[in-house]
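*Asks:* Below are the sequence and a predicted model; questions follow.
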Amino acid sequence: MALDVELYQGESRQLVRTEPLIALLRPAFAAETAPFRGNPRFVLMLRNDPGPETYDGDLELTNLRADFGYIHVAIHMEGRVVYQKPYSVNSLVGPVLARMARELAPEERRWAFRIAGLPSSEDGGDGDSPQRLPPVVDGTDDIDVSRSARLPFGIRPAAEPEIPLLDLAEYGVTLTDPEVPVAVLLGAGVQRHLMDMELSTEIEEGGFLVGRAFRRADDPGRHAVIVDEVLPAEHSGASLMHFTFTGDSFRAMSGLLGDRQLVGWYHTHLFQTERTIGLSRTDIDLHRDTFRRPWQVAALINLTSRRRVLTCYASSDDWMAPCPIRNLDDDADSHRSAHPSLGHK
């Protein structure tokens, strides 16, 4: 099925351009196809997974079909697949459409686009893509806590343990933005483990961050965490675009906590991140529903063919704000800024 990209101008969203999706993508992959002979054949698989609605550039570009937010690109040449990688739709077609929009009407700031010919959201699915289904959990039941007065047992909130203070300066940390909600310190060997651990390139992987939570001595209303260990999640479900915890995932993890705390979670993305935020809407919902402590963080490991990039986020009002990260394996005697992301080639 041939797909077209429609470009709309202004608040009235007047249709001003229609281009075949393949025609837009060919120039973007010129470097990948240059070493081979013949004409490249593109095989595109759009995923029915919500993605970012707006492309982050120097103009406003809204994706009107953000329900299909991701696209897997495979390029066939010389009888074989020479390149394949998943992307978010915005990161792939956004730069091309932004250039086109500037040429059509340089003074216009508001644009929108959609990929025409897609099925309705209800018709999408994972299809035959690689996936790991979450195991069926037996012996569970839902409890309506609003009816707790009529239950044969009581339900009350557990008392929050007192969170100690931490002086970041003692760890050689200087914050370029003191108002960040959480500062993340990686304990001995943690960054090396995250960068070198075996991770799938076909489905998302994830797990838990274990360590200690603190209030910052310079601003007790804000927090810092020290990550001591990374625990891959057991009994989880996953696909190319999703990672899912189950109750058994948390039960297995809790047996390994000891006197430490669950300071957050991590998972991988196999597509290029947006510049403003790498988390998908599904990731944000999972974090806000499951990891509700203000000091719990969501760590994202973005995988590409050549490198891994680690970025951490924490809840901040109605946003997920990037957290500064400090690797304590570095020289702690010299005060250095904590960076928003770490990675290696």
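*Replies:* Thanks, I have it.
*Asks:* going forward, measure contacts between C-alpha atoms and count neighbours the same way
*Replies:* Fine.
*Asks:* What's the first helix or strand after the longest helix belonging to the chain?
*Replies:* Counting residues, the longest helix found in the chain (DSSP state H) is helix 89-104. Reading on from helix 89-104 to the C-terminus, the next helix or strand found by DSSP states H and E is strand 110-116.
*Asks:* any idea how far that next one is from the chain center?
*Replies:* 23 Å (Cα atoms, centre = their mean, to the nearest Å).
*Asks:* do the same with stretch 180-196
*Replies:* So, by Cα atoms, centre = their mean, the centroid of stretch 180-196 is 17 Å from its chain's centroid.
*Asks:* Identify the residues contacting that stretch?
*Replies:* 222-230, 294-295, 297, 308, 312, 314-316, 321-329, 343-344 (Cα atoms under 8 Å, 6 or more residues apart in numbering).
*Asks:* next one: stretch 227-242
*Replies:* So stretch 227-242 is contacted by 49, 126, 129-135, 184-188, 190, 193-194, 202-212, 243-246, 248-250, 252-253, 263, 269-270 (Cα under 8 Å, 6+ apart).
*Asks:* Buried members of those residues into ChimeraX, please.
*Replies:* This is the ChimeraX syntax for the buried subset of those, where burial follows 16 or more other Cα atoms under 10 Å:
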select :49,131,132,134,184,185,186,187,190,194,202,203,204,205,206,207,208,209,210,211,212,243,244,245,246,248,249,250,253,263,269,270
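*Asks:* Residues touching the longest helix of the chain, excluding its own?
*Replies:* Under Cα under 8 Å, 6+ apart, the answer for helix 89-104 is 7, 24-25, 51-55, 57, 59, 61, 63, 68-71, 108, 111, 272-274.
*Asks:* Among the contacts of stretch 227-242, which lie within strands?
*Replies:* If you go by DSSP state E, the contacts of stretch 227-242 have 131-132, 184-186, 206-212, 243-244, 263, 269 in strands.
*Asks:* hmm, back to that, now the longest helix of the chain: buried residues?
*Replies:* 89-95, 97-98, 101.
*Asks:* One more: stretch 328-335?
*Replies:* Under 16+ other Cα under 10 Å, the buried positions of stretch 328-335 are residue 328.
*Asks:* here comes the other one, which I'd like you to weigh against the first:
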Amino acid sequence: MTAEIVLYKGSNQTYFGRLSMDPILRELLSRHVDTTDPKIRFALVFHREAEAVADGSRLVNLLPTVTEVDVVMLRGNKMVARTRGSVAELFGPVIQRLVGRIDPDEDSWAFRISHPVLDGSGEQRRPPKVEGAVDVDLDTARSLPFSVSRLDEPGMETVDPAELGLDPKELSTINVLLPARARRMLVADLPLSRQVEEGGFFLGRIRTVGGDVPRYLVEITDVTPAEGSGAGSGHFTFTSDSFSAVNRLLAERGKDEVLAGWYHTHLFSATRRMGLSDVDVDTHFSTFRRPWQVAGLLNLTDDERVLRCYGRVADAMKECKLWVCDDGDRYRGAGTRLERE
């Protein structure tokens, strides 16, 4: 755990020192589980949301852009406890007790969470500067040298799922079909960093299943890393160059494929309650707007690689049913997650 609490003392917020996050997290969760095991470890997932600070609090959060945090306690790769709340609500009472013991006469303290992801000091790959980019505000009336219009939906074939080996009763709204090659790439062969998040695109073909409610079959025909992207240990960023490159690739391949979605990695173990982050969901809703486009999530640890896929259902992201093809063109159900064999 590299996260620390940096303390500042007095009304002029003079630097005082640093506290290890480990004992703070142990005390935070000690009301719910036994935290005395020295082998347990913690994972933190930071969010940017509105923070409610108790009235009259003299403890100031100096990193107000990071106000929500998931705290996960792990034993090995198994989650044993989890809580989420505002930074002030979770850490404030524990830190106030600690600083009260450090200097009982001082009632004005400030703190911030220090972590490579938040400080910008961790290993990262900055996105390249994009040449020739133009910011466009469609709400501003001005003359533009180009026009913006919605793309037509690609034509989609309606198929009988039984012909592909799919049980119609087991289909979800969005189903991800993984031929053998795409499956091997995602759960085994695709080179992925353990220091920074990686990401890219799914190429594929889209088919539908007849019925009153639309159900999509998203067949992943290829997986391609994004060009011109930026990354750090806790974030991944597409640029306009990323999309230009993948659109050129689709045209060059000439295989009647579409941009079926995207994928990226998280550098910690997969758990049932921790999937896409708020930033991931915002990225999907704002950028991958087709109803059948999917978001792939690969959780990586030293001995684990787990794939899950998510699709938009109404106003939420839901896990997709995964189907794998061992040979030929018939698929079998694989649940909602695939692991390296």
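*Replies:* Arrived safely. Since we're looking at a predicted model, the values are computed, not measured.
*Asks:* TM-score of the superposition?
*Replies:* TM-score of the superposed chains, computed with TM-score structural alignment, normalised by the length of structure 2, equals 0.69; 279 aligned residues with a Cα RMSD of 3.7 Å.
*Asks:* Please verify my assumption that residue 269 of structure 2 contacts residue 300.
*Replies:* Yes - taking contacts as Cα atoms under 8 Å, residue 269 of structure 2 lies within contact range of residue 300: 6.2 Å.
*Asks:* Would you mind measuring from residue 268 of structure 2 to residue 303 of structure 2?
*Replies:* 11 Å (Cα to Cα, to the nearest Å).
*Asks:* same thing with residue 137 of structure 2?
*Replies:* Distance of residue 137 of structure 2 to residue 303 of structure 2, given as Cα to Cα: 46 Å.
*Asks:* Ok, residue 297 of structure 2 next?
*Replies:* Residue 297 of structure 2 is 17 Å from residue 303 of structure 2, by Cα to Cα.
*Asks:* If you count surrounding residues, which of the two has more?
*Replies:* residue 297 (23 against 8; other Cα atoms under 10 Å).
*Asks:* residues contacting that one?
*Replies:* The neighbourhood of residue 297 of structure 2, defined by Cα under 8 Å, 6+ apart, consists of 263-266, 275-276, 306-310.
*Asks:* Can you classify residue 282 of structure 1 as helix, strand or coil?
*Replies:* Secondary structure, DSSP: H, G, I helix; E, B strand; the rest coil: residue 282 of structure 1 is helix.
*Asks:* Tally up the residues packed near it, please.
*Replies:* Close neighbours of residue 282 of structure 1, defined as other Cα under 10 Å, add up to 14.
*Asks:* next one: residue 258 of structure 1
*Replies:* The number of residues near residue 258 of structure 1, taken as other Cα under 10 Å, comes to 9.
*Asks:* Just confirm it is within a strand.
*Replies:* No - using three-state DSSP, the secondary structure at residue 258 of structure 1 is coil, not a strand.
*Asks:* how far out from the middle of the chain is stretch 216-229 of structure 1?
*Replies:* 23 Å.
*Asks:* That one: which residues count as buried?
*Replies:* Neighbour-count burial for stretch 216-229 of structure 1 [16+ other Cα under 10 Å]: 216-217, 222-229.
*Asks:* The strand ranked longest in structure 1 against structure 2, how far on average?
*Replies:* Using DSSP E to define each element, structure 1 has its longest strand at strand 219-232. Following the fit onto structure 2, the mean deviation recorded for strand 219-232 of structure 1 is 1.5 Å by mean Cα distance after the TM-score superposition for structure 1.
*Asks:* Which residue range of structure 2 does the helix or strand following that strand align onto?
*Replies:* Sequence-wise, the next helix or strand downstream of strand 219-232 of structure 1 (DSSP H and E) is strand 237-239. The alignment of strand 237-239 of structure 1 onto structure 2 (TM-score structural alignment) covers residues 230-232.
*Asks:* Off-centre distance for stretch 198-207 of structure 2?
*Replies:* Here stretch 198-207 of structure 2 is found 16 Å from its chain centre; the criterion is Cα atoms, centre = their mean.
*Asks:* What span of structure 1 is it aligned with?
*Replies:* Using TM-score structural alignment, stretch 198-207 of structure 2 pairs with 205-214 in structure 1.
*Asks:* What lies in contact with the matching stretch?
*Replies:* Identification of contacts with stretch 205-214 of structure 1 by Cα under 8 Å, 6+ apart yields 163-166, 199, 223-234, 238, 243, 253, 257, 260-268, 295.
*Asks:* Could you find the residue nearest the spatial middle of structure 1?
*Replies:* Ranked by distance to the mean C-alpha position of structure 1 (Cα atoms, centre = their mean), the top residue is residue 279 at 2.9 Å.
*Asks:* contacting residues for that one?
*Replies:* 273, 300.
*Asks:* Tell me which helix or strand it sits in.
*Replies:* Using DSSP H and E, no helix or strand contains residue 279 of structure 1.
*Asks:* what's the matching residue for it over in structure 2?
*Replies:* By TM-score structural alignment, residue 279 of structure 1 lines up with residue 276.
*Asks:* From the chain's centre, how far out is stretch 97-117 of structure 2? Work that out for me.
*Replies:* 31 Å.
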